[in-house]
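J.: just coords:
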C-alpha cells in the first residue's frame, strides 16, 4: 500500500504548523509518524518543507481515533484503510503490555540513558493523553503497588528526579509560550513523591495552562497567600494515597472556602475520597489524568476565572 500524496495542483495545502493547530498533534509527532511508520506522506516544497492536503488531515484524525481507542501506533497502519465500521482490535497484549513491561524494566534497572530515550520516544509517537494513559500512568501505578510490599527508595527517588528534570524543562518553555491560566500544583501530605503531580503537569501544560509546581507540600493555610502572590487561577492538589480522614473531611473543605479560586483534587485520592467530598466546596476531578485536565476549562469558566 502506498499513501504518497498525489493531489491535483489546485488542492489547498497546509504547512505542518497549521496542521498541528488543526489536529492537536504536535509537529514532532507528525514527523515521527511519517518517518518511523509511514502513516502519512505529505508533499514537499522544493526546499523540503512539508505540505498537507485535507485528506492528509482526515488521515491524521483517523490515526487519533485508533490511538484513543487503545490501539498502539505500530498497529494503526494496518487499520487505516479498513472500513470505517471495523471494530477496534483487542489491545494485543500486545504492544502496550510489552511497552509497559519494557519501561518498568528500564526504570528498575536504573538504565538512565535508555529511560531518557523511551521518555522522548513516547512523547514523539503519541498524543499526550495516550502517552500518559496507556504507558506512564500504568507503569507508575504498578511501581507504587509493588513498593508497598517491596520498598525501593533508590528506584523511586531516581525516577522522581528524572521526571522532575524532564517535566521541568518542558514546563519552563511551555509557560513562556502561553498566556493561559496559571495553575498551582502541589502534592498532599501523605503522598510519598511527586510522580502523580508531574504527570498531571505534563497533561495540563499540553492543554495550554501555565503550571507552577511546588516541590514540597504547602500547608493548606498558606494557600491563600500563594494564590495571591503567584496570581494563580486555580489550586490543584494531587495524591496517589487515600490521605487522612480529618484532612479530607475538615481541613480541605475549610481551605477551599478560604480561597477565591477553585480548589481541585485529582489522582488516586480523588477516586478513593469521592464520597467524602461530593458535597464539599472541593472539586473532585478524578483519577483519569486526561479527563481530570479536560474538566479544568469548564470549571474555570463556571467560576469566572477563564
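T.: Looks like it came in fine. Treat the numbers as computed from the prediction; the structure is a model and nothing was measured.

J.: drop to CA atoms for contacts and neighbour counts, all remaining ones
T.: Fine.

J.: check which helix or strand residue 264 maps to.
T.: strand 263-266 (DSSP states H and E).

J.: list the buried residues for that strand?
T.: Buried positions in strand 263-266, judged by neighbour count with 16 or more other C-alpha atoms under 10 Å: 263-266.

J.: before we go on, here's another structure to hold up against the first:
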C-alpha cells in the first residue's frame, strides 16, 4: 500500500519520463492532448509532472501499440484493464493499425499526394515512439516498397525517402535542442554512422530519434566509415563513442576492410547495430574479437538496452 501511495505522487518532469520510457516529450504531449491517454499534474509555472502510476500507464500504451492497436483505441484498453481480450477483438474487427499505416503510406505515395503524406508523416512521428516505428512500420514499409510497382519508379521512391528524411531531421533537431537545454538529462554523446543514400539515411535518422529520446545526444555523420579525420571529429566534439547502423546486409569488403579500418583508427568504442548484425553474425566474428568493438542486437529496443548498460 505504501508503494502505491508513493507511486501516485507526481514528481517526475517530462524529460525524465521521456528518458526512462524512450517516448519523446512531443509524443507524450500528443498522447495527452489528442488522445487523453495521460493526465500529468502541473507546477505553478505549468510544467508537467508525472507519477510512477503514469509511467506504468505509458508502458501499457507501448504494449498495445506494439500489438497493432490503433492509438485512438488504446485509451479504452487501458481504462478497462482487459487488454488481451479487447486487443484481440479490436484487431479482428479493424486489422492491425501498423498494416493500415503501411497501406495508407503506399496509397499516398502512389498518388504523389505530397501535402497529405507530409501531414501524416508528421502525425505518426509525433504520435508513435521511434523504436515501434522502426520495427513495425519502417522496416516492413521498406520491404513492401521494394516489392511493389513503385519499385519501377525511382523518382517516387526518391521523393518519399527525401520527404521522410526532412521530417525526421526537423523532429530530431527540435529534440536535440530540448535535450541540450538541460544537461541533467544529457548523459552521453555518440557519433552515428550509416551508409549513404536516401533510404539508408532515413533509418539512421530514425535510430537517432531513438537515442535522443533516451537522453543520448547524437552527431550524425554522413561520410564513409573509414573517412580520414573522423577521429579528430570525435575528439573535437567530445564524443563518447561511434555507433554504426545499417538495416541492410553489408558487403564482405565493407565488413572486413571499412569497419575494421574504422575500429583500428578510433580511440573510442565502436558499436555495431541494425539488422545486418543478425544477418551477418558469422562474418562479424573478427570484429567481435576486437576489444574496442561491441556488436549489439539487431533489434532496436534490445540494442538500446545493451548500449545503455555499456555506457553506464
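T.: Structure received. Bear in mind that the values here come from a model prediction, so they are computed numbers and not experimental data.

J.: TM-score, when you put one on top of the other?
T.: Once superposed, the chains reach a TM-score of 0.75 (TM-score structural alignment, normalised by the length of structure 1), with 290 aligned residues with a C-alpha RMSD of 3.7 Å.

J.: identify the residue range in structure 2 corresponding to the very next helix or strand once past the strand holding residue 264 of structure 1.
T.: Going down the chain from strand 263-266 of structure 1, the next helix or strand is helix 268-272, by DSSP H and E. Helix 268-272 of structure 1 corresponds to residues 275-279 in structure 2, going by TM-score structural alignment.

J.: quick one: that stretch to chain centroid distance?
T.: 17 Å (C-alpha atoms, centre = their mean, to the nearest Å).

J.: likewise for stretch 12-22 of structure 1?
T.: For stretch 12-22 of structure 1, the distance to the chain centre is 23 Å (C-alpha atoms, centre = their mean).

J.: same thing with stretch 141-159 of structure 1?
T.: The answer for stretch 141-159 of structure 1 is 21 Å, by C-alpha atoms, centre = their mean.

J.: which positions in stretch 64-77 of structure 2 come out as buried?
T.: Per 16+ other C-alpha under 10 Å, stretch 64-77 of structure 2 contains these buried residues: 64-71, 74-75, 77.

J.: make that stretch 191-208 of structure 2, sorry
T.: 191-195, 198-208.

J.: swap in stretch 147-163 of structure 1?
T.: Going by neighbour count (16+ other C-alpha under 10 Å), the buried part of stretch 147-163 of structure 1 is 155-156, 159-160, 163.

J.: separation between the counterpart of residue 195 of structure 1 in structure 2 and residue 294 of structure 2?
T.: The pairwise alignment with structure 2 assigns residue 195 of structure 1 to residue 202, based on TM-score structural alignment. Distance, residue 202 of structure 2 to residue 294 of structure 2, using C-alpha to C-alpha, to the nearest Å: 23 Å.

J.: again, but for residue 300 of structure 2
T.: Distance, residue 300 of structure 2 to residue 294 of structure 2, by C-alpha to C-alpha: 15 Å.

J.: likewise residue 247 of structure 2?
T.: Distance from residue 247 of structure 2 to residue 294 of structure 2, by C-alpha to C-alpha: 17 Å.

J.: ok, those two, which is more surrounded?
T.: Under the neighbour definition other C-alpha atoms under 10 Å, residue 247 of structure 2 and residue 294 were set side by side, and residue 247 has more, 23 against 19.

J.: corresponding residue for residue 109 of structure 1 in structure 2?
T.: Under TM-score structural alignment, residue 109 of structure 1 pairs with residue 111 in structure 2.

J.: what is the burial count for its match?
T.: With other C-alpha under 10 Å as criterion, residue 111 of structure 2 counts 10.

J.: list just the nearest of the buried residues of stretch 64-77 of structure 2 to residue 279 of structure 2.
T.: Ranked by distance to residue 279 of structure 2 (C-alpha to C-alpha), the buried residues of stretch 64-77 of structure 2 are led by residue 66 at 23.1 Å.

J.: just the element for the residue nearest to that closest one when sequence neighbours are not counted, please.
T.: Once flanking residues are discounted, residue 66 of structure 2 sits nearest to residue 132: 6.5 Å by C-alpha to C-alpha, 6 or more residues apart in numbering. Assessed by DSSP H and E, residue 132 of structure 2 sits inside helix 130-133.

J.: cool, and residue 229 of structure 1?
T.: Assigned by DSSP H and E, residue 229 of structure 1 falls in helix 223-230.

J.: what range does that helix cover in structure 2?
T.: Aligned using TM-score structural alignment, helix 223-230 of structure 1 spans residues 230-237 in structure 2.

J.: next, the buried residues of that stretch.
T.: Buried residues in stretch 230-237 of structure 2 (16+ other C-alpha under 10 Å): 230-231, 234.

J.: now that stretch, how far from the centre of its chain.
T.: The chain centre lies 25 Å from the centre of stretch 230-237 of structure 2; the measure is C-alpha atoms, centre = their mean.
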